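> Quick one: sequence and predicted model below, then my questions.
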Amino acid sequence: MELLILLIVTHFIADFYLQPKEWIDCRFDNKVRSRGLYKHILVHCVLVGLVLLFYAPSFSYALVMMLGIGLSHFTIDLWKAGKPATTPYFLIDQVLHIAVIVSLWVYVNGSHIQLLEFLIQTITNPHVLIIVLAYILACKPASILISIILKRHTAALFSAQASSTTPSDPNIGLEAAGRWIGYIERCLTLTFLFMGQFSGIGFLVAAKTIFRFGDLTKNNDRQLTEYMLIGTLLSYTIALAIGWGTMACYRFL
């Protein structure tokens, strides 16, 4: 297990701390002919080699791990070089790298059957499924419920602001920012609740109050302030209700 953790640490060091931006730009511009790509793979292989030198049980073990990690890293980075720099591709890239490292480690150690059984048992565990369900409910379903509850207020608010708000208005927020703020705050609320860290929930409420409602009250827009306050309280109420319901089901299961 120490070797697996070290290999993952090595991956992140090589990918984020020892890869200059010039190498990344070179890879995107030149693809397979990129010197930056080959330099990055060399650095990665050297670090992996140093780890395997001290922790690999045999030369054949080290050779398989080195070749597997080096070739897969080259292939994945070459594939990503033709893709836009967006969040989905970034996450896919990192998941693939980690999946290869874990898969090689499992295969070389001959414990793939045990790992597969463990994964199946974990995924099908009712306690795990109920926690996953809680986070799923806390995101889009909760967001839709809040929008339905606030529908009348939303129509009244934005019809009143339609005549005064222009595309250049500095008070216009980022697109979909409110929805993502809601997702994050409800997921954090659930996490703190499951961990028994109720002070963390209080910190979230206080932080949002300071950063969001301070500007609203300065603008003397009481209608918008009350609308945002209702939305925030609904968001936390729904998150707490989901969390308490999940904990009750967890104990019942």
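Good, I have the coordinates.
> only C-alpha atoms for contact and neighbour calcs from this point on.
Fine.
> which other residues reach the host helix or strand of Val46?
If you go by DSSP states H and E, Val46 is part of helix 35-55. Identification of contacts with helix 35-55 by Cα atoms under 8 Å, 6 or more residues apart in numbering yields 3, 6-7, 10-11, 14-15, 18-19, 22-24, 26-27, 31, 62, 66, 69-70, 73-74, 77-78.
> what element comes up after that helix heading to the C-terminus?
Counting by DSSP H and E, what follows helix 35-55 is helix 59-81.
> Now that following helix: buried residues?
62, 65-66, 69-70, 72-74, 77-78, 80-81 (16 or more other Cα atoms under 10 Å).
> how close does Val205 sit to Pro167?
Distance of Val205 to Pro167, computed by Cα to Cα, to the nearest Å: 30 Å.
> Looking at these two, which is more packed in?
The residue with more neighbours, out of Val205 and Pro167, is Val205; 16 against 7, by other Cα atoms under 10 Å.
> Just the element for that one, please.
Going by DSSP H and E, Val205 is in helix 198-208.
> Now do Pro20: how many residues are near it, please.
12.
> Could you verify my assumption that Leu4 touches Trp105?
Yes: counting by Cα atoms under 8 Å, Leu4 touches Trp105, with 6.7 Å between them.
> Show me which of those two is the more surrounded one.
Comparing Leu4 with Trp105 by other Cα under 10 Å, the one with more neighbours is Trp105, at 20 against 15.
> another structure for you, compare them:
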Amino acid sequence: MILFTKLLLAHLIGDFLLQPNRWVLHKEVHKATSKYLYFHVALHFVVALVLLWDLRYWKVVAVIAVSHYLIDLAKLYATPYFRLKSIPFFIDQFLHVLVLYACAYYGNLWEHTAQIIENLNWGLITAIVFVSFPSAIIMGKLLEAMSDKIELDHKSLPNAGKYIGIIERLFVLMFIIMGRWEAIGLLIGAKSVFRFNDLKESNNRKLTEYILIGTLLSFGLAILTGIVYVAY
């Protein structure tokens, strides 16, 4: 575990702390001919060796460095084909972490992976999944008749309400599992403060009632899920 942790820390330092934005821009323009691509890979190699502080792992670090180069190079050429740059970014990070995991547990990779899967808390995973998009869809169906009577605010970000609801339900679930019910009250209070100005300026009673019902329903689903999980 400590080997993977150190390799992950080296990756975070090399990819985020020690990579200036001008390096990123230069790589995006020049791709394989960018000198900063090779500086970046060399930096990863050095940082990983320093954190491990054991030359016996130099082959492992070399494999990581080479894979990092190939993954980054593939991302540079694939990014223009994506409308959202966040997609290749997250794919890139996932592949990097996957390589780190494989290198850290190369001696018993399959056994370790099988053990992790066996020890997963499936009840918690189910609860987390439920309070995300399934709950958002359920709420949309329950509030469908009301939403037709609300004038849409075109200044709002697309799907912002849905993602705010998902995040708040995840927080509520986490607080219930931790046994910190008072934190839920603080979360409701914080949301009320942020919503107050919008509702005050709109002076729309229907919108106020709609948001209130949606908020209570969202928190209710998360609280119910948390209670069921804790009891389970």
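Done, it's in. Since we're looking at a predicted model, the values are computed, not measured.
> equivalent range in structure 2 for the helix or strand just after the helix holding Val205 of structure 1?
Downstream of helix 198-208 of structure 1, the first helix or strand assigned by DSSP H and E is helix 214-218. Per TM-score structural alignment, the counterpart of helix 214-218 of structure 1 in structure 2 is residues 197-201.
> now do stretch 227-239 of structure 1
Mapping stretch 227-239 of structure 1 onto structure 2 (TM-score structural alignment) gives residues 210-222.
> can you give me the helices for structure 2?
With helices called from DSSP state H, structure 2 shows them at 2-12, 21-30, 35-52, 58-78, 86-104, 109-118, 122-130, 133-142, 144-147, 160-178, 181-202, 205-231.
> okay, the angle between the fifth one and helix 2-12?
Put plainly, it is helix 86-104 of structure 2. 150 degrees (axes from the mean of the first three to the mean of the last three Cα atoms, to 10 degrees).
> Same question for helix 86-104 of structure 2: list its buried residues.
88, 92-93, 96-97, 99-104.
> Redo those as TSV? Include distance to Thr113 of structure 2.
Putting the buried residues of helix 86-104 of structure 2 into TSV (distance: Cα to Cα, whole Å) gives the following:
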residue	distance to Thr113 of structure 2
Pro88	25
Asp92	21
Gln93	19
His96	17
Val97	14
Val99	13
Leu100	13
Tyr101	10
Ala102	10
Cys103	13
Ala104	12
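> separation between the aligned residue in structure 2 for Arg186 of structure 1 and Ile223 of structure 2?
Here Arg186 of structure 1 is matched to Arg169 in structure 2, going by TM-score structural alignment. Per Cα to Cα, Arg169 of structure 2 is found 8 Å from Ile223 of structure 2.
> cool, Tyr105 of structure 2 as well?
Per Cα to Cα, Tyr105 of structure 2 is found 38 Å from Ile223 of structure 2.
> And the two? Which one has more around it.
Remark: of Tyr105 of structure 2 and Ile223, Ile223 carries more neighbours, 22 against 16, as counted by other Cα under 10 Å.
> my read: the more buried one touches Leu173, true?
Yes: taking Cα under 8 Å as the definition, Ile223 of structure 2 is a contact partner of Leu173 at 6.6 Å.
> Quick check: the residue sitting nearest the centre point of structure 1 vs Phe198 of structure 1, distance?
With distances taken as Cα atoms, centre = their mean, Leu91 lies nearest the centre of structure 1, 8.1 Å away. For Leu91 of structure 1, the distance to Phe198 of structure 1 equals 31 Å [Cα to Cα].
> Next: Lys218 of structure 1.
For Lys218 of structure 1, the distance to Phe198 of structure 1 - Cα to Cα - is 30 Å.
> Name the residue in these two with the higher neighbour count.
Using other Cα under 10 Å, the more surrounded residue of Lys218 of structure 1 and Phe198 is Phe198, with 13 against 9.
> For the residue mapped onto that one from structure 2, give me its contacts.
Aligned by TM-score structural alignment, Phe198 of structure 1 pairs with Trp181 of structure 2. Trp181 of structure 2 is in contact with Phe175, counting by Cα under 8 Å, 6+ apart.
> Return the set of buried residues in stretch 136-145 of structure 1.
Buried residues in stretch 136-145 of structure 1, counted by 16+ other Cα under 10 Å: 137-139, 142-143.
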